[in-house]
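Colleague: generate a structure from the sequence data that follows.
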Amino acid sequence: MSNQQTVIFLDGNHLSIDQVTAIARCGAKIQLTPEAAEQVRRSRSLVDRMVRERRVVYGITTGFGKFSDVVIPDADIHQLQENLIVSHACAMGEPYPAEVVRAIMALRINALAKGYSGIREETLQLLVEMCNRGVHPIIPQQGSLGASGDLAPLAHMVLVMLGKGEAEYQGKRLSGAEALQAAGLEPIRLEAKEGLALINGTQAMTALLAIALHDARILMESAEVIAAMTVEALRGIPKAFDPQLHLTRPHPGQQESARRLLAHLHGSERTTAPGELRVQDAYSLRCIPQVHGATRDALEYVWTAVTRECNSVTDNPILFSDTGEVISGGNFHGQPMALAADFLAIAIAELANISERRTERLVNPQLSGLPGFLTEHGGLHSGFMITQYAAASIVSENKVLCHPASVDSIPSSANQEDHVSMGTTAARKLRTVVANTAKVLAIEYLAAAQAIEFGSGRLGEGTQRAYELIRREIPRLTEDREMHVDMAKAEELIRSGVLVW
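Modeller: Okay, here's the model as predicted:
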């Protein structure tokens, strides 16, 4: 992962999800490429020409939304842009954490760097410097319909550029003007098109998705080795992961999950052959490649879609400086991200669903052949009894959160904007589902490590490593203790990525 000295060059075309995460979480710096700066200047010259020629162009010389037919006099163009920001800053609720705000800023900079939006270079550079110097606008989480983009959240970002609103700087919540001054920056006055260029885009939902994807990929790989530990603890049958079986149903994710399970179990003396203890395992063991693999394929699809969106122009109208054309369209519509967020939430929730079922098999003596709730003194001690309750509660919460937001729409702007994506709602729910899934996997990780200690024989190459990692942080449960402490430590281990190899 990048650190604070890393500089990521933005040209509008090559920003990766890992780079977004480095900017968001590790303080990586941003710099525009010379080519991007030139394209921004060319796009701006087209706006200036249209203003001089008094052309009627949406958002430049007209009002917005339902007011697109209202032509604005030249003398009021500056006020039009500031009014847009002030009036649209209508988000509510708890603010986004700094990592999400930084991702939003980076993504908006990258979209504007493509040079189709008509912003001035100095205005864009202020946003770059705010990100680099740690001026993080306070952006409330609620209030975006996901079309026309993320208007309300992005307006709160731009307020600070005007010396308005609020921002966090060096751990303190300040007014926008105070935060800029403390960072050695000055507010700007918006020119024609700039307010619209800054707020008309999908960057809030895309920021949430990019960070969630980074975390989801860690959960995917962690789930694989944790599941392999459970297979060993229950003396499962790895023949179900045989490559020739999975070649007959050639889904790439399924094949990869089966391959990784076998790699983690390589050398294990804890597994069994068909018929040795049982003819076949329950679905939560036997079907790990099919379930995990489907999530892998979903991750791959969403990763591709979000990478595309990270490098897209998502405002309106779009200016083509080569031809002088200005085209009004709907690139701000968040439907591609809304569907991706809902799809990924469902896919990641399935990692938690099957994990909780494996935990139940570990703690239930009728299914495991192990001491009830993995304690040697059942009755006096409850052991892992209530950890499974917690997992069941969290997976049920995920099921509620996985109701798709993208199937909803509600008309706005006097029915001019009569279909919206709800993509930001979908992405916000996704963030919670990913966090919940880490908790459920942490519970299985703890239970699998405990269950392994009731058996004997060499562990597999991957499972031995995972077992050693958890035992460095969390000792075996020999008597009842505050399990939430262990659960939190196991969750942090998973989220740190130490189980990804």
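
Colleague: use CA for all of it now, contacts and neighbours both
Modeller: Fine.

Colleague: point to the residue nearest the middle of the chain.
Modeller: Ala212 (2.0 Å; CA atoms, centre = their mean).

Colleague: before we move on, which element is that residue in?
Modeller: Assigned by DSSP states H and E, Ala212 falls within helix 203-233.

Colleague: and that helix, how far out from the chain middle?
Modeller: Centre-to-centre, helix 203-233 and its host chain are 11 Å apart (CA atoms, centre = their mean, to the nearest Å).

Colleague: quick one: buried residues of that helix?
Modeller: Neighbour counts over helix 203-233 (16 or more other CA atoms under 10 Å) mark 203-213, 215-233 as buried.

Colleague: show me where the stretch 301-450 of the chain has its helices.
Modeller: 335-363, 365-368, 385-401, 423-452 (DSSP state H, counting those that start in this stretch).

Colleague: what ranges do the helices span in the stretch 151-300 of the chain?
Modeller: Using DSSP H, counting those that start in this stretch, helices in the stretch 151-300 of the chain cover 151-161, 176-182, 194-199, 203-233, 243-247, 252-265, 283-286, 288-310.

Colleague: so which of the ones you listed comes closest to Ala338?
Modeller: Of all the helices of the stretch 151-300 of the chain, it is helix 203-233 that lies closest to Ala338, at 8.0 Å by CA to CA.

Colleague: how far off helix 423-452 does that closest one point, in degrees?
Modeller: With axes from the mean of the first three to the mean of the last three CA atoms, to 10 degrees defining the directions, helix 203-233 sits at 20 degrees from helix 423-452.

Colleague: go ahead and confirm Ala340 touches Leu299.
Modeller: No: in this structure, Ala340 is not within contact of Leu299 by CA atoms under 8 Å, at 9.3 Å.

Colleague: this one next, for a side-by-side:
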Amino acid sequence: MTVLTLEGHGLTIDKMKSFLADAGSTIEISEGAYENVRRSRRIVEDIIEHEKTIYGITTGFGLFSDVRISKDRTQDLQVNLIRSHSCGVGRPFGEHTVLAMMVLRLNTLLKGHSGVTVALVDQLKTFINERIIPKVPEQGSLGASGDLAPLSHLAIALIGEGEVYHKGELRESKSVMESLGITPLTLEAKEGLALINGTQPMTAQGLINYIEAGKLMDDSVWIASLTHQALNGITDAFNEKVHTSRGYPEQVEVARQLRSYLEGSSLTTRQGEVRVQDGYSLRCIPQVHGASLQTLAYVKDKLEIEMNAANDNPLVFGEDEVISGGNFHGQPIAIAMDLLKIGTAEIANISERRIERLVNPSLNGDLPAFLSPEEGLQSGAMILQYSAASLVSENKTLAHPASVDSIPSSANQEDHVSMGTIGSRHARDIIDNMRNVLATELFIALTAVEIKGIDGLSPKTREKFDTYRGIVDFIGHDRNFSKDIKILSDALRVVD
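Modeller: As a prediction, this is how the structure comes out:
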């Protein structure tokens, strides 16, 4: 069983990946982190006791930041905030995404700059360990002032309101808490604001996007290797000298992987044996896939910074240092997600072009047109290419950068926003489309190499062939191919 200890720092994507992959995983909180929480809470309580004017503690929010709130109404202020901001719409985020949200939000609170109580962090810990997953609608955030609406739906569950998923059922939060003997949280001063001023929805979805995109970028190379052999591709283009002469490490690495996957194949050719050069979707795999790989390094860096960031407002630093700022602004993650959208969309783009080469009788050598078992009577893989083309065209619209958009809110007090959650959601959708396109290429390539002769496959790709042929059949007759694509797509997924 995975135990993830949270300290307010040191959280990594690999640690989160292990935590999310283990259904029985739990989190613990270090004693040092608890002391950070206690220390910052004492400062907040002193502010209330002496009725100092501090945003969000003794004032209203947004445009109402100049409205003073008496200390006997501070609890009402926090509950009203959560209730009024719970106005998200649309389908809910996936349960793994919301679980990650809670872990990331808890890690932020443990830094000791948020001024929350031990009771709040323990409530979050309980929800995480008991897998009480709030239902969080995924639309309605501008990505600055934090992801206010989504995080409010998370927060409202902690006080026994709203809906949660528990053991496969959607139920009222209060009902689940009663069944487990958990007392609804009473929000103290600043705690509502501390729960919702942050970037956890865009970051949690971004974290899962990164995990899925990384897996698919790895898979795309061996899938392309199957296609390359089915089309008697030329290996000279992957010569190490070609790629080191340009200098991009990711390009060099993809070329190395291709040489490794193709080593020992009798289906590949050398330049001049069948043709002098391959089309770009074969010849330029290292250049295109390598460029997409470059986006992952940037995205990982930004995600791991944000996963350990203080993105609350105001931030508590000491007795006389409670400072209002803008760390809730999601622009760093917004730009990272837009970059990831481009990188993953391009992998799908080039994959679809390889699909076209596999099915087009003008391009696929001596393979049957559309891999049809009976040309004319059966369509074979003809419309599979249509479906892939549809997905990559959809990706082109989704890849429009969300981060360059902004719209003023709160009577122009909040006059520039990141739209980072939109970018993160669209990146997820592009990655889902990319997975289906790669599954389609894999499905067609499995049949194509079988027609060419699987004994000619390289040892490494023969292993892949045997694995995936074990879960989908040869295109021996027309059938409902969507089932085959779903089986393969699910097999390429990391997080359910």
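
Colleague: so Ala340 and Leu299 of the first structure - more neighbours on which side?
Modeller: A count of neighbours by other CA atoms under 10 Å puts Ala340 above the other of Ala340 of the first structure and Leu299, at 26 against 22.

Colleague: give me the aligned partner of that one over in the second structure.
Modeller: Superposed on the second structure with TM-score structural alignment, Ala340 of the first structure falls opposite Ala336.

Colleague: and Ser351 of the second structure? What does it align with in the first structure?
Modeller: Under TM-score structural alignment, Ser351 of the second structure pairs with Ser355 in the first structure.

Colleague: tell me, how many residues neighbour that match?
Modeller: 29.

Colleague: next one: the one 10 residues further on
Modeller: Other residues near Pro365 of the first structure number 14, with proximity taken as other CA under 10 Å.

Colleague: same question, Ser456 of the first structure
Modeller: Neighbourhood size, Ser456 of the first structure [other CA under 10 Å]: 10.

Colleague: same question, Thr323 of the first structure
Modeller: Thr323 of the first structure: 8 neighbours (other CA under 10 Å).

Colleague: contacting residues for it?
Modeller: When contacts are counted by CA atoms under 8 Å, 6 or more residues apart in numbering, Thr323 of the first structure touches no other residue.

Colleague: any idea how far it lies from Tyr116 of the first structure?
Modeller: Separation of Thr323 of the first structure from Tyr116 of the first structure (CA to CA, to the nearest Å): 12 Å.

Colleague: check Thr387 of the first structure too.
Modeller: Separation of Thr387 of the first structure from Tyr116 of the first structure (CA to CA): 53 Å.

Colleague: now Ala240 of the first structure
Modeller: 53 Å.

Colleague: quick check, Ser70 of the second structure in contact with Gly56.
Modeller: No: counting by CA under 8 Å, Ser70 of the second structure sits too far from Gly56 to count as a contact (12.0 Å).

Colleague: okay, those two: which has more neighbours?
Modeller: The neighbour comparison of Ser70 of the second structure against Gly56 (other CA under 10 Å) goes to Gly56, with 28 against 13.

Colleague: counterpart of the more buried one over in the first structure?
Modeller: By TM-score structural alignment, Gly56 of the second structure lines up with Gly59.

Colleague: show me what contacts that match?
Modeller: For Gly59 of the first structure, the contact set (CA under 8 Å, 6+ apart) comprises Ser68, Lys193, Leu196, Pro317.

Colleague: helix, strand or coil for it?
Modeller: State at Gly59 of the first structure, reduced to three classes by DSSP: H, G, I helix; E, B strand; the rest coil: coil.

Colleague: from Ser117 of the first structure, how far out is it?
Modeller: Distance of Gly59 of the first structure to Ser117 of the first structure, computed by CA to CA: 11 Å.

Colleague: which neighbours do these two have in common?
Modeller: Joint contacts of Gly59 of the first structure and Ser117 (CA under 8 Å, 6+ apart) are Pro317.

Colleague: what do we get in the first structure for Glu394 of the second structure?
Modeller: Match for Glu394 of the second structure (TM-score structural alignment): Glu397.

Colleague: so how many other residues sit close to its match?
Modeller: Neighbours of Glu397 of the first structure (other CA under 10 Å): 15.

Colleague: equivalent analysis for Gly264 of the second structure, please.
Modeller: Gly264 of the second structure, neighbours per other CA under 10 Å, totals 15.

Colleague: can you check Arg133 of the first structure too?
Modeller: Residues near Arg133 of the first structure, counting by other CA under 10 Å: 18.

Colleague: that one against Leu185, yeah?
Modeller: No: look at Arg133 of the first structure against Leu185 with CA under 8 Å: they stay out of range, at 9.3 Å.

Colleague: thinking again about what came up before, TSV for the helices of the stretch 301-450 of the first structure, including distance to Asp281 of the first structure?
Modeller: Shown next, in TSV, are the helices of the stretch 301-450 of the first structure (distance: least, CA to CA, whole Å):
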stretch	distance to Asp281 of the first structure
helix 335-363	11
helix 365-368	11
helix 385-401	21
helix 423-452	17
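
Colleague: compare those and report which one is nearest to Gly143 of the first structure.
Modeller: Closest to Gly143 of the first structure of the helices of the stretch 301-450 of the first structure is helix 423-452 (CA to CA; 9.0 Å).

Colleague: looking at Ala240 and Tyr116 of the first structure, which one has more neighbours?
Modeller: Tyr116 (25 against 21).

Colleague: what's the counterpart of the more buried one in the second structure?
Modeller: Taking TM-score structural alignment, Tyr116 of the first structure has His113 as its aligned residue in the second structure.
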